[in-house]
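Q: Predicted model and sequence below, questions to follow.
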Amino acid sequence: MKDYFRKYLEGRCSEDEFLSFINLFLKADKQKELTKNMEEDWKSVRANKKTPDLSPTLHKIHFEINKQEKSENKTRKIVTYLTRIAAVLFIPLAVAFFFTVQKNTSSDVKNQTISTPLASKTNFELPDGSMVYLNAGSSLSFPEKFTGKKRLVKLSGEAYFDVKKSKQPFEVETSELTVNVLGTAFNVMAYQNTLPEVTLERGKVVVNTKSNLQKTLQPGEQAVIDITANTISVNNVETELFTSWINNRLIFKNEMLGNVVQKLERWYNISIEIDNEPLEQKRINATIEYESISEVMELLEITLPIKFEYKKNERKLLIKSSRP
């Protein structure tokens, strides 16, 4: 095994050795060498009957990713490499995350908040055993222990909940609505400047708005809340289109480009501007998994009459019509 490969895995390689390691992933003629090195490392791990803990390395990679807004140009290039490596090396762990814990000293029950920056996501277990998948640019606050008459969590952004059944009702609160359940699986999307959505995969939930509107959802239904019009519309949907992100996929089916761009901005932590308003209405069918943003844009160029350019100084993608 190449020495720099081992040094990287142990977190002690120099800058030159790090760049050599990067080349294994970026150059096609290095793929055989990469495969050989990984196989050797895997055999070594199995021989020692030890499973490597990749969490510290993963945390380090995504910590560097989250600093890129303040980095110089050279650092940004390396961070781009790191983003691609995170997708390749850590597929089993590729729910990138960064979290903070906040203590509430004014109450007997301590609260904590888990947050994910843009281009990151995570999953974790709540004190009652319920599972939460937190999407990019989101945060969830909850007590260290659920007491009282209900299990209350507060969400900003988007999260998927798989709630453990209990006689103690579970409630998700956002700035515009609350969702009440006993035991179920559902997705709540409540980013700023978007219409809140609640998508039910199984079980039953009750959606309540701050203006006292209420709707009960059955599996396969989605509630869209229009705060300005003070309405809740309920439609049957393919729930996978709204929950696939927890499996590191974005699925678009007859989706308008304007909506797609909003999700891509959060997914890749990059600003995207469409300079032609009619283009926002163009419809897209696509599935995105571990593609880079440039690969996604190249796909869109094939399927739509568009072209894109990257404004490096502004860190912005500009989408234009490819027709005169």
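A: Yep, that arrived.
Q: going forward, measure contacts and count neighbours with C-alpha atoms only.
A: Fine.
Q: Could you pull out the buried residues of the longest strand along the chain?
A: When the chain is parsed with DSSP state E, its longest strand is strand 151-162. For strand 151-162, burial by neighbour count (16 or more other CA atoms under 10 Å) applies to R151, L152, V153, L155, S156, G157, E158, A159, Y160, F161, D162.
Q: Now render the residues you listed as a markdown table, adding distance to Y81.
A: Output for the buried residues of strand 151-162, formatted as a markdown table (distance: CA to CA, whole Å):
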| residue | distance to Y81 |
| --- | --- |
| R151 | 41 |
| L152 | 40 |
| V153 | 36 |
| L155 | 32 |
| S156 | 30 |
| G157 | 28 |
| E158 | 27 |
| A159 | 28 |
| Y160 | 29 |
| F161 | 32 |
| D162 | 34 |
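Q: picking that back up, could you point out which element follows the longest strand of the chain?
A: strand 170-173 (DSSP states H and E).
Q: how far does the longest strand of the chain sit from the chain's center?
A: Distance of strand 151-162 from its chain centroid, counting by CA atoms, centre = their mean, to the nearest Å, is 14 Å.
Q: So which other helices or strands are in contact with that strand?
A: strand 131-134, strand 138-143, strand 170-173, strand 185-190 (3 or more CA pairs under 8 Å, 6 or more residues apart in numbering; DSSP states H and E).
Q: what's the most buried one of those?
A: Per residue and on average, the most neighbours among the helices and strands packed on strand 151-162 fall to strand 185-190, with a mean of 23 (mean count of other CA atoms under 10 Å).
Q: Can you name the next helix or strand after that strand?
A: strand 197-202.
Q: Give me the buried positions along that next one.
A: Those buried within strand 197-202 under the rule 16+ other CA under 10 Å are E197, V198, T199, L200, E201, R202.
Q: list the contacts for the third one?
A: By CA atoms under 8 Å, 6 or more residues apart in numbering, the residues touching T199 are F186, N187, V188, G220, E221, Q222, A223, T239, F242.
Q: In addition, the following structure is provided for comparison:
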Amino acid sequence: MNHREISYAENEQLKQTKKDSVRYNSVTIPAGERFAVVLSDGTKVYLNSNSYIRYPVNFSGDTRDVTLVGRAYFDVAKSKIPFIVNTSDMKVEVLGTSFDVESRKNGKSTSVILVEGSVKVLADGQSRIISPDEKLSIDRFKRNISVTSVDAKTLTLWKDGVLVLRDNTFDEMIEALCSWYGVEIIDFSSVPETEKFNGRFDRENIATAVETIALSAKVGYRIEDGKLIIEDLKK
């Protein structure tokens, strides 16, 4: 599935001098959509649904800084100048690598998944370096930082049109699918927080996704006023 894409080519006429004020662009992606941006240094950023990124038109100075709210996959162009992703909870610093960052406004946690290379994560006065196929997560309420082993390429397939969820609570799964499909889902069920769910969802097939949810969580569903209502099965 192809992304819509914006590219920025850096040339001598467009480069900013140190005397120039830095000019920024920003991109906001609505629910149910994805987008790709190629930055002036050649870094490619895949933006997930409900995401926002702010970045300089041209990088200058000692760092390449961008700001992210939401989720994005970064394929960073190699350079001696550090590339830094700023979120509300952390800074992710690299020189050239591929990784996924998720930091949503109302999410219970924020995370980094490393596909290749290495990254340094700065959060709460701590510095952590993670390796490929590792996921660093920060619990926003307990402020715990944990690192777990994952299949990074599988968990970042969303950039290719396939959302893979692993060990999600029911609430987390519903939140992810609301954003992924761009639909409003209202959950009236009483699925326990202790239950964990896995799933693989194609972009185009929401009907199959709904059936999968209903069967795995043992819940019922109905569509009302264009909204998907999930509720406990009637006994």
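A: The structure has been received and is ready for your questions. Just so you know, these numbers come straight off a predicted model, no measurement behind them.
Q: Report the buried residues of the helix or strand containing T148 of the second structure.
A: Using DSSP H and E, T148 of the second structure maps to strand 145-149. Burial within strand 145-149 of the second structure, assessed by neighbour count using 16+ other CA under 10 Å, is assigned to I145, V147.
Q: What range does it cover in the first structure?
A: The alignment of strand 145-149 of the second structure onto the first structure (TM-score structural alignment) spans residues 232-236.
Q: Contacts for that stretch, please.
A: With CA under 8 Å, 6+ apart as the criterion, stretch 232-236 of the first structure contacts L213, Q214, K215, L217, G220, E221, Q222, A223, V224, I225, D226.
Q: Equivalent analysis for stretch 227-235 of the second structure, please.
A: The contact list for stretch 227-235 of the second structure (CA under 8 Å, 6+ apart) reads 183-190, 218-223.
Q: What span of the second structure is the longest strand of the first structure aligned with?
A: The aligned range for strand 151-162 of the first structure in the second structure is 64-75, by TM-score structural alignment.
Q: Identify the residues contacting that stretch?
A: Where contact means CA under 8 Å, 6+ apart, the residues beyond stretch 64-75 of the second structure that reach it are 43-56, 59, 81-88, 96-105, 156, 159.
Q: now swap in stretch 118-132 of the first structure and tell me
A: 62, 95-98, 116, 133-137, 144-146, 159-164, 266-269.
Q: Report the aligned residue range of the second structure for stretch 7-24 of the first structure.
A: Under TM-score structural alignment, there's no match for stretch 7-24 of the first structure.
Q: quick one: terminal-to-terminal distance for that stretch?
A: Terminal residues of stretch 7-24 of the first structure lie 14 Å apart, using CA to CA, to the nearest Å.
Q: For whichever strand or helix holds L24 of the first structure, list every residue counted as buried.
A: Using DSSP H and E, L24 of the first structure sits in helix 15-26. For helix 15-26 of the first structure, burial by neighbour count (16+ other CA under 10 Å) applies to E17, F18, S20, F21, I22, N23, L24, F25.
Q: Now do it: which elements does it pack against?
A: Packed on helix 15-26 of the first structure, when contacts are counted by 3+ CA pairs under 8 Å, 6+ apart, are helix 3-9, helix 31-48, helix 73-89.
Q: Can you give me the neighbour number for W245 of the first structure?
A: 22 (other CA atoms under 10 Å).
Q: which SS class is the aligned partner of it in the second structure?
A: Aligned by TM-score structural alignment, W245 of the first structure pairs with W158 of the second structure. Following DSSP: H, G, I helix; E, B strand; the rest coil, the label given to W158 of the second structure is helix.
Q: give me every residue that touches W158 of the second structure.
A: N48, V164.
Q: With N48 of the second structure instead?
A: N48 of the second structure touches I29, E33, R34, F35, G70, R71, A72, W158, K159, counting by CA under 8 Å, 6+ apart.
Q: which residue in the first structure lines up with it?
A: Aligned partner of N48 of the second structure by TM-score structural alignment: N135.
Q: Have a look at how far, on average, stretch 254-267 of the first structure is from the second structure.
A: When the second structure is overlaid, stretch 254-267 of the first structure sits 1.6 Å from its aligned residues on average, using mean CA distance after the TM-score superposition for the first structure.
Q: Quick one: residues in contact with that stretch.
A: With CA under 8 Å, 6+ apart as the criterion, stretch 254-267 of the first structure contacts 118-120, 136-137, 252, 270-272, 274, 279-285.
Q: Spell out for me which residue occupies the centre of the second structure.
A: Closest to where the C-alpha atoms of the second structure average out (CA atoms, centre = their mean) is R71, at 2.0 Å.
Q: Setting the sequence-adjacent residues aside, check what's closest to it.
A: Nearest non-adjacent residue to R71 of the second structure, counting by CA to CA, 6 or more residues apart in numbering: E102, 4.2 Å away.
Q: Trace that neighbour over to the first structure, please.
A: That one, E102 of the second structure, aligns with M189 by TM-score structural alignment.
Q: That'll do, ta.
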